[in-house]
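Participant: all I have is the shape, not the residue letters:
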């Protein structure tokens, strides 16, 4: 069976590249196609020596640093990739990869990280944060996003099997593309985050400090609970708002950016980890569970796929209903009444292992092959 794997673009080894890495393990003889490839040499190890085939975007002026400027050309570029002769095409999509052209007798399975958020329900937020709400550039961007929505829905119709990374993304796929999707959770390196049963008397929040993560409400909540310790790890543009919400409370410690080993140590030792964002999935929540650490998270998005809340007989955390400090304070009071087993948290995390992902994706394909 001749196989092609289609990925969006390569410029860093991040979340979608970890999915790509496991897809390459599933189909080690597959050819790899991308819109463009500017991955640094020291991050290319997971490709196993493969040289991806690219589109004309690779050769455009300034593309190495500014390839996202050419988003409007990417649908055209992805459609120029020649899939002739392949029996199986597996795409890894958060923008345009699913748009490769396939024909009868070819099976196209697309793993969807998310429909283009900035073109659909988050358009207003994107325009606001980019300063494009008004003016000529704003008008052009609105027109471009309108065209992308039309192409996005049309190209989704050409995929044989859509696979969402969470039930939340499956809901978004149904909303914007009117297609049903299977759910296969993304692979998480649960072995790197090993179990530690002994916990210390602090809670942890580790995140990029950007507005949608809502770290400021966690800081506000703990500033109002002086008897509870909070460690905040990470940095970013929203840090001034987080520090302001913390109000110099002595029970809140800011650690800034830390190395991977220190992050694992802090996660292993925490009494609980907190997550206030509405995420597509939420790999950091799985990593905390792998350490045997309970999660207290906002109850929308991917957290519902990960955390097992009461009244389940073996809960692994809590979901709070509103993105407010008061909701977090209430959740902490309930958390004090629970007896959550680190072993149960660890067992829960194993559902999201590399092996579990590979097995599920290969089963999806096998079910559709003759």
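Facilitator: Cool, the structure landed. These numbers were taken from a predicted model, which means no experiment stands behind them.

Participant: contacts and neighbour counts: CA atoms only from here.
Facilitator: Fine.

Participant: all helices of the stretch 51-200 of the chain, in order?
Facilitator: 63-66, 74-79, 123-129, 135-156, 167-177 (DSSP state H, counting those that start in this stretch).

Participant: which of these sits most buried?
Facilitator: Neighbour counts averaged per stretch over these are highest for helix 74-79, at a mean of 21; criterion: mean count of other CA atoms under 10 Å.

Participant: next one: it to chain centre, how far?
Facilitator: On the basis of CA atoms, centre = their mean, to the nearest Å, helix 74-79 is displaced by 24 Å from the centre of the chain it belongs to.

Participant: for stretch 83-91, same thing?
Facilitator: 25 Å.

Participant: give the buried residues for it.
Facilitator: Going by neighbour count (16 or more other CA atoms under 10 Å), the buried part of stretch 83-91 is 83, 86, 87, 88, 89, 90, 91.

Participant: make a markdown table from those and add distance to residue 244 to it.
Facilitator: Listed next are these as a markdown table, based on distance: CA to CA, whole Å:
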| residue | distance to residue 244 |
| --- | --- |
| 83 | 53 |
| 86 | 56 |
| 87 | 56 |
| 88 | 53 |
| 89 | 49 |
| 90 | 46 |
| 91 | 43 |
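
Participant: ok, of those, which one's closest to residue 44?
Facilitator: For the buried residues of stretch 83-91, the closest approach to residue 44 (CA to CA) belongs to residue 91, at 19.1 Å.

Participant: ok, structure two:
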């Protein structure tokens, strides 16, 4: 008679590591905090170093040809689904991402499935209209059929979860609305000790990825009307060249592209304030990092930013229908002296989202 296999340590399953992002850091922080092994779809050289990964890490090494947007989610989902039996050897499984939940064992498997949900996939639910043009063309019917199949699989995977954790009240409401499940909010961790006040070097800073939904174009347009104010854009993305052309007549706007972590922290620490105005952000780590350095944030009263930025105390929240002129007005209302006066409130607010609080919250769920 074959004896049952001894249960392995906790397991964290995550989609992939392509950049040094907040979601990726969250997963590595969680795995370290609960002594977990780690399973993921693939990893690129632009992500975190080997030292950040637990010894019990396994890379599914998804082929490069399948890592392209449009193919990646479905390819990862299929690959993770093949891992269910191996994943079931672990008594505690935490899933993070869009495709990783497909690895969750079904009913009858011992142990617990815990889902840390950064958001239900925007392309399936609240931002379908934004992604709809990508489903056209000769292969449009096949793409739509594939998307419908992915949605069914995703919702079935969520149905196998024993506990769902949301990264914000905003995401908790999406989970309830789109998936019919309740969840527990545990805010993502900010390494608050790594962001420190470095004075003020006379510029405002944007760190959002350069993509349409981040609305960096409106920030650029605002500073084109304020030649006496300096804007530094420290990020890259698909819109980089378009935005550079948009700002070609504005010497007060500087594009740095992606910068390393040390330089980014210095840029945040030496800014007057940061500006971050995406569409319905799930949580938004950038404002918290800014506040950890004592820097207020010009944000927008949408999504997770309503939970992090205290309007008038740690920044200024613009209305959802803001225009470049509203950003310009907010900059005028937040000169260097007023921004500096917010330092203490910003630093105190950031501690609400510290690594320690995240670890405490997740350990309680994992051990419960």
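Facilitator: That came in fine, so what should we check first? As the structure is a prediction and not an experimental result, all values here were calculated from the model.

Participant: picking up where we left off before, nearest to residue 12 of structure 1, of the buried residues of stretch 83-91 of structure 1?
Facilitator: residue 91 (17.9 Å).

Participant: ok, so what distance separates the aligned partner of the closest one in structure 2 from residue 36 of structure 2?
Facilitator: Using TM-score structural alignment, the partner of residue 91 of structure 1 in structure 2 is residue 95. As judged by CA to CA, to the nearest Å, residue 95 of structure 2 and residue 36 of structure 2 stand 12 Å apart.

Participant: overlap in contacts of these two?
Facilitator: When contacts are counted by CA atoms under 8 Å, 6 or more residues apart in numbering, the set common to residue 95 of structure 2 and residue 36 consists of residue 12.

Participant: what is the burial count for residue 231 of structure 1?
Facilitator: A count of neighbours around residue 231 of structure 1, defined by other CA atoms under 10 Å, yields 19.

Participant: how about the secondary structure of it?
Facilitator: For residue 231 of structure 1, the secondary structure call by DSSP: H, G, I helix; E, B strand; the rest coil comes out as strand.

Participant: okay but it is in contact with residue 207, surely?
Facilitator: No: because the distance of 11.3 Å does not satisfy CA atoms under 8 Å, residue 231 of structure 1 is recorded as not touching residue 207.

Participant: can you get me a residue count around residue 359 of structure 1?
Facilitator: Residues within reach of residue 359 of structure 1, counting by other CA under 10 Å, total 12.

Participant: so where does it fall, helix or strand?
Facilitator: Following DSSP states H and E, the helix or strand that holds residue 359 of structure 1 is helix 354-368.

Participant: off-centre distance for that helix?
Facilitator: Centre to centre, stretch against its chain (CA atoms, centre = their mean), the figure for helix 354-368 of structure 1 is 19 Å.

Participant: and it, what does it pack against?
Facilitator: With contacts taken as 3 or more CA pairs under 8 Å, 6 or more residues apart in numbering; DSSP states H and E, helix 354-368 of structure 1 sits against helix 15-26.

Participant: start to end distance for stretch 5-19 of structure 1?
Facilitator: Between the opening and closing residues of stretch 5-19 of structure 1 we find a distance of 11 Å, counting by CA to CA.

Participant: what do you get for stretch 19-32 of structure 1?
Facilitator: 13 Å.

Participant: quick check: buried residues in that stretch?
Facilitator: When burial is assessed from 16+ other CA under 10 Å, stretch 19-32 of structure 1 yields the following buried residues: 19, 20, 21, 22, 23, 24, 25, 26, 27, 30, 31, 32.

Participant: helix or strand: which one has residue 346 of structure 2?
Facilitator: Using DSSP H and E, the secondary-structure element containing residue 346 of structure 2 is helix 343-350.

Participant: how about that helix: buried residues?
Facilitator: Of the residues in helix 343-350 of structure 2, those scored as buried under the neighbour-count criterion (16+ other CA under 10 Å) are 343, 344, 345, 346, 347, 349, 350.

Participant: and of those residues, the nearest to residue 74 of structure 2?
Facilitator: The closest of these to residue 74 of structure 2 turns out to be residue 350 (CA to CA; 36.2 Å).

Participant: the closest one is in contact with residue 286, isn't it?
Facilitator: No: in terms of CA under 8 Å, residue 350 of structure 2 does not count as a neighbour of residue 286; the distance is 10.9 Å.

Participant: what residues are shared contacts of the two?
Facilitator: Between them, residue 350 of structure 2 and residue 286 share no neighbouring residue, with contact defined by CA under 8 Å, 6+ apart.

Participant: where do the strands sit along the stretch 101-250 of structure 2?
Facilitator: Secondary structure of the stretch 101-250 of structure 2 (DSSP state E, counting those that start in this stretch): strands located at 112-117, 163-166, 184-185, 203-206, 230-233.

Participant: which one of the ones you listed lies nearest to residue 194 of structure 2?
Facilitator: The minimum distance between residue 194 of structure 2 and these falls on strand 203-206, with 17.7 Å, by CA to CA.

Participant: for that closest one, give me the average deviation versus structure 1.
Facilitator: Once superposed with structure 1, the aligned residues differ from strand 203-206 of structure 2 by a mean of 1.6 Å; criterion: mean CA distance after the TM-score superposition for structure 1.

Participant: elements contacting that strand?
Facilitator: strand 230-233, strand 273-275.

Participant: that older thread, let's have the strands of the stretch 101-250 of structure 2 in TSV, adding distance to residue 360 of structure 2.
Facilitator: Output for those, formatted as TSV (distance: least, CA to CA, whole Å):
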stretch	distance to residue 360 of structure 2
strand 112-117	15
strand 163-166	14
strand 184-185	12
strand 203-206	31
strand 230-233	34
